[in-house]
Each structure stands twice: as C-alpha cells, then as structure tokens.
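Novice: Need the 3D shape of this:
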Amino acid sequence: MRTFWAALPTEGRWLLSTAAIQTLGRGLTLPFTIIYLHEVRGFDLGLAGALMSIIAVTGLVVTGPGGTLIDRYGARRVLLAGLVAMIAGCTLLAFAASPVVAAVALVLVGVNFGVSWPGFNALIATVVDGELRQQYFGVNFALVNLGIGVGGIIGGFFVDVHQPVTFTAIFLADAASAVVPMALLLGPLRHIRTHADPEAPDAPVDGYRQILRRPAVLSLTLLTFVAVFIGYGQMEAGFPAYARQVSGVSTQVIGFSFAVNTAVIVLLQFAVLKLITGRRRTRVMQVMALIWATSWVLLGLTGLLPDSLAAAIGVLAFMGVFAFGETMLQPTVPAIYNDLASDRNRGRYNAINAAAFQGGAIAGPIAAGLLLGEGRQGWFIGAMVAGSLGVCALALVLERRVPAAANGVPAGDETVAID
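Specialist: Predicted coordinates for the structure are as follows:
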C-alpha cells in the first residue's frame, strides 16, 4: 500500500483519500429507501418498488448523453452538474410526502447515478495510467464498499420507522456527502482536463456506433452485461429471495451476509491486486467466473437443508466466495475500457461500461422474479451457474480481440488481437 500510495500523483491521492467519505452518505440511505417510502411515507409496497426502479432507469437513459457531454465539455463540469442534481434529489426526498414528489427526487438522484460512473472513471483514467490504473480501480472499489458498509451500519442503528425525522436526517446527510466531491472538483482537481486534446482540435471523434463496432469493445460490453446479470443484478433480488424462500434463513442472516461481503472485499482487495498484477486481465476474469459459479452452487446446496444452521452457514459462505470474485472483476473491466479509449472518447467508453452494468442490474432482478416466482428454484441456480460459465467463455473470446497492452500483458509477451 505504501508503494502504491507513493506512486500516485497528488490528484490521485485526493480522489482516493475521499472515496469512502463520498459513499458514506449513499450507505446511509441505500438499504432503507424502500422502507422509508413504504413504512414512513405510507406508499404501497408495489408503488415503492416501482419508484425505486426510477433511479436505475434514469441512470441508463442519462448515461449515453452523459458520456458525450464528458467528451465535449470534460468530466469535471458534468460531474458538478450531477452532484447538484444529487443534492437536490436527496433533499427533496427527505420531505417527499407524495409519490409525485418522490418520483421527481429519484429522477434527480438517477441523473447523478448516470453520469457519476463514467465521469469519475474518466477522471481516474486521466490521473493514473498503466498498471497503476488497474490497482487504483481495485483500491477505489474496496474503499467505496467500506464507505457504503459503514454507512449502512450507522443507518441501521440510527433510523427508526416510528421517528420519521431519523429518515429525514439520513437523506440530508446523503445530500451533504456530495459536498466532498464538489469541493475536490472546485479545488484541487479544478485543472484536470479529461476531454479532447487542445493541440488536436480537428481530430475525428468516434461516436457510440463506431466504438461498439470494435470487436474488443463489443465482447467486453457483452461480458460486462452477463457478469452483472448473474452477479450484482441478483444481490438485491435473486439472492435474498432464494435465501428466504428456499434456504429458509432469517432476515438477520441475510443482513449479516452483506456485512460479510463488505468485509471480504475490504480485507482481500489488496492481496488480490498483488496476485493479479502483471497477469492477463482476461485470465483473471475467467478465474472470477469460476469462483462465482462455485458460489452459486453453494447457495443452491443450502436449499437442500432449509431452516437449518447449515443453510445459514451456506448463505454466509456464498456471499464470502462471491465477494472474493468481485475483487477480481472491479480492477480489470474498467481498466480495459480505459486502456482501449483515448482522451477524445473516454467519456463514451465509460458510458458504455456503465450502460452495460445498469442493463444487467435491471434485467437480473426481472429474470430472478420470473424464475423464483414460478417456483423454479433449480432453474434459477442453473441459470446463474451457466451464466458464470458463459462469462468464462466470453473472456476467452475477448482475449483474442483485445490489444495486449489493454489486457495487462507485460511488454515482450504480446499476442495478436483482432481489433
């Protein structure tokens, strides 16, 4: 960690040192928003769930235009606009007494959700490059999880459905947490330029169609979608539903499993980064896919011993193994996207990454609901395992298409890539 920190430029240190603080507010509200809408504001549970989906849908709609704006005007300006929307949305949500007001608030939050991922990734890729970039994405992921996890713990002890003011407080705190990245963008990071090179203003800029025609980008985007579909897309729907309905574990066990997830990521990310440094990123993805397949098999086995201690242990083990795989995904995929991109289209590349992630996160719960709602628990686990093996196969295809440098291949060990 000391070596990594010493190698970072000053701007990278500023970004990294505030990562956990920036996400602390998100952790305060993330697990409790639907509870707030349903139990505090009295909205029907179905309506509350539909309102929650507004964030992801808005984010998906905004991501494409956001990437274009990042390439045209720079990540800094777009991020500042997104953070203003975030502050307004969280503040409005804190006092939302009607579904219409809540919907407007969640649209504003979704706007920030849609531009923050490509914006901050473009910012990171501008500040750091090479192998350091991959390490940065991994460390940043661990710190983001730490901030969200600590925020969730604090929120769990603080909020009380019988005292609505406690929910008002956490949403206002979430709004206040956006001031930290705003201060960075207006202060130490105000000179960072992420968009077009001013010395080559007439150079052609590839649009989304041209970028997606690149075989490496198309393969990487499909891999990202499938990985999120069978991974993150199940964390808020498929996994808890299976654990409750089939494994028969308590809500306390499910809650503790997310704490296990955060702990594994924070504790193992640095060790994993050391292991994968200098290795082909596509090979790391294959290992991750096999780890995820194993985790889903573990969860499936818990259904054979429902309402038992063994099932509870299995659920916790699933989340721990799954988190181990996460430590391999997050450093590699964003690094490949940004190594394929240039400063003239970095916003678009990161927007494609974000859109693939959001698409998988939206489609995953829908598929889980259909399968588990029809009582097809075995098919659900089978689909998750098959999807994991599909990610492994897609990583093999990607390895033939991605340039060696973007795949983390050391100099002198290059292979031909179709691009």
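Novice: Going by C-alpha atoms from here, please, whenever you check contacts or count neighbours.
Specialist: Fine.
Novice: How far off centre is stretch 329-338?
Specialist: Centroid separation for stretch 329-338 versus its chain: 12 Å, with Cα atoms, centre = their mean, to the nearest Å.
Novice: Correction: the previous question concerned stretch 284-293.
Specialist: Distance, centroid of stretch 284-293 to centroid of chain: 17 Å (Cα atoms, centre = their mean).
Novice: got it, and stretch 234-243?
Specialist: The answer for stretch 234-243 is 17 Å, by Cα atoms, centre = their mean.
Novice: Check what contacts it and list those residues.
Specialist: 249, 254, 299, 315, 361, 364-365, 368-369, 372, 377 (Cα atoms under 8 Å, 6 or more residues apart in numbering).
Novice: can you pull out the helices in the stretch 151-300 of the chain?
Specialist: Taking DSSP state H, counting those that start in this stretch as the criterion, the stretch 151-300 of the chain carries its helices at 164-177, 179-186, 208-212, 215-230, 238-245, 251-276, 281-302.
Novice: want to throw those into CSV with distance to G149 and mean neighbour count?
Specialist: Compiled in CSV, the helices of the stretch 151-300 of the chain are given as follows (distance: least, Cα to Cα, whole Å; neighbours: other Cα atoms under 10 Å):
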stretch, distance to G149, mean neighbour count
helix 164-177, 14, 20
helix 179-186, 18, 16
helix 208-212, 35, 14
helix 215-230, 20, 23
helix 238-245, 17, 21
helix 251-276, 6, 17
helix 281-302, 21, 22
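Novice: Using a markdown table, lay out these together with distance to A20.
Specialist: Listed next are these as a markdown table, based on distance: least, Cα to Cα, whole Å:
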| stretch | distance to A20 |
| --- | --- |
| helix 164-177 | 10 |
| helix 179-186 | 11 |
| helix 208-212 | 32 |
| helix 215-230 | 23 |
| helix 238-245 | 26 |
| helix 251-276 | 11 |
| helix 281-302 | 25 |
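Novice: Which one of these lies nearest to A7?
Specialist: Checking those against A7 by Cα to Cα gives helix 251-276 as the closest, at 14.9 Å.
Novice: Can you spell out which helices and strands pack onto that closest one?
Specialist: helix 130-158, helix 238-245, helix 309-340 (3 or more Cα pairs under 8 Å, 6 or more residues apart in numbering; DSSP states H and E).
Novice: hmm, back to that, which of the contacts of stretch 234-243 has the most neighbours?
Specialist: Counting neighbours by other Cα atoms under 10 Å, the top entry in those is V315, with 29 neighbours.
Novice: Find the nearest non-adjacent residue to that one, please.
Specialist: Distances taken as Cα to Cα, 6 or more residues apart in numbering place L299 nearest to V315, at 5.9 Å, with adjacent residues excluded.
Novice: OK, contacts around that neighbour?
Specialist: Neighbours of L299 in contact, by Cα under 8 Å, 6+ apart: 243, 314-315, 318, 381.
Novice: Let's compare: structure for the following, please.
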Amino acid sequence: MTFFRKATSWLPQLNSQVWILAAGRFLSGIGTGFTLFYAPIFFVNQVGLSATQVGIGLGSASISGVVGRILGGSFADSQFWGRRRTLLLSAAVSAVASLVLAISNNFHIFVVGNLLMGMGIGLYWPATEAVVADLTQGEQRNEAYALTRLADNLGMGIGIVLGGVLIGTTGAYRELFVLDAISFVVFFGVVYAAIAETYKPGERQQQAFSSWATALRDRSLLIFCLVNIIFTTYISQTQSTMPLYFSNFLRIEESGKGFS
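Specialist: All right, here's what the predicted structure looks like:
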C-alpha cells in the first residue's frame, strides 16, 4: 500500500468519483472513436448515400445537439433530473442512436440516427462538466477538467486507431456502431453504479427561463460562444469532410487511389 501511494503521489489528489467518471468517459470515447471518422466513408461508399446527404445527416446531429444542450443544462439544474439522471438519459439515448445507425440502410434512417445521437451528446456535455465542477474546487478543478478531457481524447484516439484496424482487416463497418452502443451501455453502468448525485439546490432557485435570460444578457459569455462556434466549425470539418476527401477524392500518384 505504501509503495502504491508513493507511485501515485504525482497524480492529482481528486475525488474518487472524478477518476471513475474519467474512466467511464475514456471507455465511451473509445466507442465514439470507432465511428467518428469512418461514418462518412461507410455511408457514402457502402450504403450508397451521396456526400451531400451524409453532410445533411451529420448536420442534423448538430441541430438536435443544440436542443440537447439546452435541455441538458436545464435538466442538470433541476431538482428532479439533476446531473446523474441526465447523464443516464444521455447514455441511453446515445446507445439507441448507435444501434439505429448500425441498421441504417437509407437516408431517412440515417437522419433519425444522427438526430438521436446529437440529442444524446447534447444532454451529456452540460451534465458531465457540472459533475466535475461540483466535485472540485479551485486549482483542483483545473486538474479535474484536464483529466476528464484527457480521458475523452485518449479514448477517442485509441478508438479511431482500433476502428481503422478492424475495418482494414474485416471491412465490418456496421459492427463499429454496435461497439459504440456497447460503450455507451458501459458508461451507463459506470454512472449508475459509481456516480452519486452531486447537484445541491441553493437557497434561491431561479426559474429555467430566468436563468437563460441571465445567460443571454452576459456579453462575455456571448463572445465566448461566438469563438466556440468558429472553432467547432473547423473541428466538424476534420471529423466529417476530411475522412471522405482523403479516401475518395485525393489521388496518390503511385496507385491513382485515395488513402485506405
């Protein structure tokens, strides 16, 4: 035990629930990585949708994601839902969305799957960030956010690599969506079993509309939102357009084909 403490003394001294949440986010990130870069390639090359249809489908996830984030923020601050129930709802919706995408064979089902996925992800972010804030204070909070974001990105990176290996050896695209659904079910189990409700209502409870009105009058927050829109526009291009471009439209001189 003494050796273990010395070996881990350099790690941030955080609430155990933060570490558990980071582990759950890592596993969920692996599942997301399985499908993130390969969905556009699969639905264009294998299912037969046009690049425009795939773009519309992926864009619909962003639209429902806006709705999901508004609901997720309100749910996370409500006494009935709170952070924990919102995270559980997010994981359940995302798992269903992955299964819908796994069976998608036309544009309409593809859009439904993306709408559900956007809603699930939208519900997820306000609640998970609020849990981290609830469980930490001061500089510890910075370390906790760094840890959970690191877990997200490590999981996603590993998932992308493993997804590429699986596709390269088996060509089984649809199985990636099933694995993604399993990762959300695992995340649901982690939250259900190990994360307690962290929301503590204050003495003065604002109504939902009043809270949103206060936020929308905050000039600094609105500027921050604008900057986030600019950055996420770039990120959405790297996650949707870039994979399809390097696979279908780039031509390597030696082979005359794009990257595998």
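Novice: picking up where we left off before, which stretch among the helices and strands packed on helix 251-276 of the first structure approaches T294 of the first structure most closely?
Specialist: For these, proximity to T294 of the first structure was assessed by Cα to Cα; helix 309-340 is nearest, at 7.8 Å.
Novice: wait, which of the helices of the stretch 151-300 of the first structure is closest to I124 of the first structure?
Specialist: Nearest of these to I124 of the first structure, taken as Cα to Cα: helix 179-186 at 12.5 Å.
Novice: Following superposition onto the second structure, what is the mean distance for that closest one?
Specialist: In the superposition against the second structure, helix 179-186 of the first structure averages 1.7 Å from its aligned positions (mean Cα distance after the TM-score superposition for the first structure).
Novice: what stretch of the second structure lies opposite that helix in the alignment?
Specialist: Residues 185-192 of the second structure are matched to helix 179-186 of the first structure when aligned by TM-score structural alignment.
Novice: which position in the first structure aligns with F34 of the second structure?
Specialist: Applying TM-score structural alignment, one finds that F34 of the second structure aligns to L28 in the first structure.
Novice: Tell me how far that match lies from G147 of the first structure.
Specialist: 9 Å (Cα to Cα, to the nearest Å).
Novice: who has more neighbours, those two?
Specialist: Counting neighbours by other Cα under 10 Å for L28 of the first structure and for G147 shows that L28 has the greater number, 28 against 23.
Novice: residues contacting the residue lying closest to that one once chain neighbours are set aside?
Specialist: Distances taken as Cα to Cα, 6+ apart place G151 nearest to L28 of the first structure, at 4.4 Å, with adjacent residues excluded. Shown in contact with G151 of the first structure (Cα under 8 Å, 6+ apart): 23-29.
Novice: between those, which is nearest Q269 of the first structure?
Specialist: For the contacts of G151 of the first structure, the minimum distance to Q269 of the first structure (Cα to Cα) is 17.7 Å, reached by T23.
Novice: surely the closest one meets A142?
Specialist: No: using Cα atoms under 8 Å, T23 of the first structure makes no contact with A142, being 11.3 Å away.
Novice: quick one on the thing from earlier: relative to F324 of the first structure, which of the helices of the stretch 151-300 of the first structure is closest?
Specialist: helix 251-276 (6.6 Å).
Novice: What span of the second structure is stretch 275-291 of the first structure aligned with?
Specialist: Under TM-score structural alignment, there's no match for stretch 275-291 of the first structure.
Novice: Look at the match of F34 of the second structure and tell me its secondary structure.
Specialist: Under the three-state scheme (DSSP: H, G, I helix; E, B strand; the rest coil), L28 of the first structure adopts helix.
Novice: Now name the helix or strand holding the closest residue in space to A227 of the first structure that isn't next to it in sequence.
Specialist: Among residues not flanking A227 of the first structure along the chain, V391 sits closest, at 6.3 Å (Cα to Cα, 6+ apart). Using DSSP states H and E, V391 of the first structure maps to helix 377-401.
Novice: Give me the residues contacting that helix.
Specialist: Residues contacting helix 377-401 of the first structure (Cα under 8 Å, 6+ apart): 215-216, 219-220, 222-223, 226-227, 230, 242, 246, 282-283, 285-287, 289-290, 292-294, 296-297, 299-300, 368, 371-372, 407, 416-419.
Novice: A215 of the second structure contacts C225, correct?
Specialist: No: the criterion here is Cα under 8 Å, and A215 of the second structure misses it with C225 at 11.0 Å.
Novice: Relative to L329 of the first structure, how far out is F157 of the first structure?
Specialist: 31 Å.
Novice: surely A125 of the first structure meets R133?
Specialist: Yes: with contact defined as Cα under 8 Å, A125 of the first structure reaches R133; the gap is 6.7 Å.
Novice: More neighbours: those two, which one.
Specialist: Under the criterion of other Cα under 10 Å, the comparison of A125 of the first structure against R133 puts A125 first, with 26 against 23.
Novice: residue in the first structure matching N105 of the second structure?
Specialist: Aligned partner of N105 of the second structure by TM-score structural alignment: A97.
Novice: burial count for the closest residue to its match other than its chain neighbours?
Specialist: Excluding the flanking residues, the one nearest A97 of the first structure by Cα to Cα, 6+ apart is R41, at 6.2 Å. Neighbour count for R41 of the first structure, taken as other Cα under 10 Å: 19.
Novice: Please look at Q53 of the second structure and I109 and confirm they touch.
Specialist: No: contact criterion Cα under 8 Å: Q53 of the second structure and I109 do not qualify, at 11.8 Å.
Novice: quick one, which of those two is more surrounded?
Specialist: Q53 (19 against 16).
Novice: residues in the second structure aligned with stretch 352-364 of the first structure?
Specialist: So stretch 352-364 of the first structure sits over no part of the second structure, by TM-score structural alignment.
Novice: Identify the residues contacting that stretch?
Specialist: With Cα under 8 Å, 6+ apart as the criterion, stretch 352-364 of the first structure contacts 56-57, 59-60, 63-64, 114, 117-118, 221-222, 224-230, 232-234, 238, 334, 337.
Novice: Equivalent analysis for stretch 176-189 of the second structure, please.
Specialist: Residues contacting stretch 176-189 of the second structure (Cα under 8 Å, 6+ apart): 24-25, 27-28, 30-32, 34-35, 87-88, 91-92, 94-99, 101-102, 163.
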